[in-house]
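with the sequence up front, the predicted model follows.
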Amino acid sequence: MSPPGSSLTNQWHPPDNPIPTHTSSYPFISPTKHRGALQDKVVLITGAGRGIGRATALAFAAAGARIACISRTKQDLQTLVAEIRVTHGNLDGGGGDPSHQRALPILGDVTDLSFPARAISETEQNLGPIYILINNAGLSRVSDLEHEADIRQPWKVVETNLLGAMSFTQSAIPSMIARNSGVIINVVSILGKLGVSSPYFSAYAASKAGVEKYTEVIDLELRPKGIVTFAVHPCMSLETSIAVGCMNEVARREEPGVGRFMDEFVVANTDKVDLPADTFVALCVEEGAKALSGRFVDATYDLEEQIRLAKER
């Protein structure tokens, strides 16, 4: 019998894969390499309060960006923005003028269809035009189908992951098109890839597959207008809170396979959140990364090699 997590890890990282893999940041995407490279560029990050989103906000702040941090949790936002301001300061070294803020907290739910326009308007008024949009807000659900009694629970996953990304993109692109520049990063998952399947993640996998296809299609429209898009699998990490509260406890009790699967799944989550955070920054800074526009990018695979292979193709 395979040790816990081994079969899952091998599925995500096939042994015959020629591209080197990483579990944490590495020289090509290092923060020291890109420090100040996005000076005063405005970045909007959904799901910024915890895990990958929080690490991403800190990484972009280190690169000199101004960040609109979106979350449903007020305390998480306050803590994050305070850390950014203490570590990186405001543009004038003070805190009086909103236009000089390094980070802006915005409280809201990405499934509220009126929220994206409000959030983008508030960002542009206080920080300036949005140059980078990172659709990171995510929700998961672990359950077998037999014990999923209320369809509204898995549907909330689809609304958060797919509808949230689509609605924020729709609201952000007018000003990007007007300026003929912009970057959109949609956070997807290896679990949404064709040929990579795991049981009990049906809603999550379907929603992430939808985001990936959405990215591929909008790239055909937006790249000629100066906007690049990426669908990025970030990593599998215990440092993110996306799995908190996602378990259908009835399914865990009634279907033994659910519990066994989650035991293996948790053990396999060995990556660090600085890996996707620094990858996102590199995708916005490295000129060669444009070769990956519209494509699926795996942050656990060496980015320099992914760019090289994309250029060859």
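That came in fine, so what should we check first?

okay, CA-based contacts and neighbour counts for the rest of this
Will do.

report the longest helix in the protein, please.
If each helix of the chain is counted by residues according to DSSP state H, the longest one is helix 202-222.

and for that helix, what are the contacting residues?
139-141, 154-155, 157-158, 161-162, 165, 177, 186, 188-189, 191-193, 227-231, 293-296 (CA atoms under 8 Å, 6 or more residues apart in numbering).

out of these, which sit inside helices?
Per DSSP H, the contacts of helix 202-222 map to helices at P154, W155, V157, V158, A165, I177.

buried subset of those?
Buried members of the ones in helices among the contacts of helix 202-222, scored by 16 or more other CA atoms under 10 Å, are P154, V157, V158, A165, I177.

okay, pairing it with this:
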Amino acid sequence: MTQNNALLTGKVVFITGASRGIGAAAARLFAAEGASVVLAARSREPLDLLVKEIRTAGGVADAVTMDLADRASIRAAVDRVEELHGRLDGAFNNGATIQHPGPLDTTSDEDVDVQFAVNFRAHWVAMTAEAALMRRGGAGAIVNTSSIGSRRANPALPAYAAMKRALNSLTETAAVTWAPQGIRVNGITPGGTATEMIDAWEAATPGVVDRITASTPLGRMAEPREVAEVAAWLLSDRASMVTGAIVPVDGGAGA
């Protein structure tokens, strides 16, 4: 399964939001690129199926259930990585939740609370736990999934975009703070990507996919693997001088 010039050979990589979409694509890709992957999400069944698929193809994979809204659950998942492998080389903090689409003045307090807990605080908790484990090995790399919506006004998803913009700031701060310890931290900002999250948005607001496609210079939605490819490179030693970057993966939509 592993290629001779694989990006992630010998690395232990933790992936959140791994049961579907970009996270599942990353699990398959990172394993194919030589990583031992530990997959985390709330739902155990899709994780187990993915682990079986990767192992059948000759890869190394394990699963752990984790709730991004639960700080103890996140820390326990990172502890499980240590139990399995004794170290952590890379982390792809990809898990997220969409808000109920609607304008700023109709976004509920409850929606804001969920967005804060899952799309911002969870990354803070995960990153600090991941970095603590990485320090024991002397180095590591973290990639956070943000959104094109973090780079500009987002009237349809105001709370989601606000938390993702805060995540960009946190990513940059962590990169500067942890660079002396050999830990690189970067973010990616996908544009329209063919995932279940976009499907849910389309169901709530018909026409979203057409509008996203029309506003993308490359003229199409991204496939989840295309986003995962960028994360794989950022986690690899080939990106050894890249930290504090927020990398667009949006087909030119943010240009």
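On my side now, so go ahead. All values derive from a computational prediction rather than experimental measurement.

overlay them and tell me the TM-score.
Superposed pair, TM-score by TM-score structural alignment, normalised by the length of the second structure: 0.87. Supporting alignment: 246 aligned residues with a CA RMSD of 2.4 Å.

quick one on the thing from earlier: I'd like the ones in helices among the contacts of helix 202-222 of the first structure as TSV, with distance to T79 of the first structure appended.
Putting these into TSV (distance: CA to CA, whole Å) gives the following:
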residue	distance to T79 of the first structure
P154	30
W155	30
V157	26
V158	28
A165	24
I177	33
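
of these, which is the nearest to G108 of the first structure?
Here the nearest of these to G108 of the first structure, counting by CA to CA, is A165; it sits at 14.0 Å.

now do the contacts for the counterpart of that closest one in the second structure.
Using TM-score structural alignment, the partner of A165 of the first structure in the second structure is H123. Taking CA under 8 Å, 6+ apart as the contact definition, H123 of the second structure lies against N93, N144, L167.

how close does whichever residue in the second structure pairs up with V273 of the first structure sit to L157 of the second structure?
When the second structure is aligned by TM-score structural alignment, V273 of the first structure is paired with P224. Taking CA to CA, to the nearest Å as the measure, P224 of the second structure falls 21 Å from L157 of the second structure.

likewise for I246 of the second structure?
Distance of I246 of the second structure to L157 of the second structure, computed by CA to CA: 20 Å.

quick revisit: where in the second structure does the longest helix of the first structure fall?
Using TM-score structural alignment, helix 202-222 of the first structure corresponds to residues 158-178 of the second structure.

one more: stretch 131-140 of the first structure?
Alignment of stretch 131-140 of the first structure against the second structure: residues 89-98, by TM-score structural alignment.

so what would you say the end-to-end distance of that stretch is?
Stretch 89-98 of the second structure: ends 29 Å apart by CA to CA.

kindly report the same for stretch 248-262 of the first structure.
Rule used - CA to CA; the end-to-end distance of stretch 248-262 of the first structure is 11 Å.

check stretch 209-220 of the second structure too.
9 Å.

ok, now stretch 133-149 of the second structure?
End-to-end distance of stretch 133-149 of the second structure (CA to CA): 31 Å.

quick one: that stretch aligns where in the first structure?
Stretch 133-149 of the second structure covers residues 175-191 of the first structure once aligned (TM-score structural alignment).

how distant is that stretch from the center of its chain?
Relative to the centre of its chain, stretch 175-191 of the first structure is centred 11 Å away, using CA atoms, centre = their mean, to the nearest Å.

for the spatially closest residue to I190 of the first structure that is not a sequence neighbour, give me its contacts.
Closest residue in space to I190 of the first structure, ignoring its immediate chain neighbours: H233 at 5.9 Å, by CA to CA, 6 or more residues apart in numbering. Contact analysis of H233 of the first structure by CA under 8 Å, 6+ apart lists V187, V188, S189, I190, F296, V297, D298, A299, T300.

now with 6 Å?
H233 of the first structure sits next to V188, S189, I190, D298, A299 when contact means CA atoms under 6 Å, 6 or more residues apart in numbering.

return the member of those residues nearest to F60 of the first structure.
Nearest to F60 of the first structure out of those is A299 (CA to CA; 16.2 Å).

which residue lines up with the closest one in the second structure?
By TM-score structural alignment, A299 of the first structure lines up with V249 in the second structure.

can I assume its match is in contact with P190?
Yes - at 4.5 Å, V249 of the second structure counts as touching P190 under the criterion of CA atoms under 6 Å.

isn't the match of V273 of the first structure up against G23?
No - P224 of the second structure lies out of contact with G23 (CA under 6 Å); the separation is 8.0 Å.

the more surrounded of the two?
Neighbour totals were compared for P224 of the second structure and G23, and G23 leads with 26 against 20 (other CA atoms under 10 Å).

what's the match for the more buried one in the first structure?
Matched to the first structure by TM-score structural alignment, G23 of the second structure sits across from G53.
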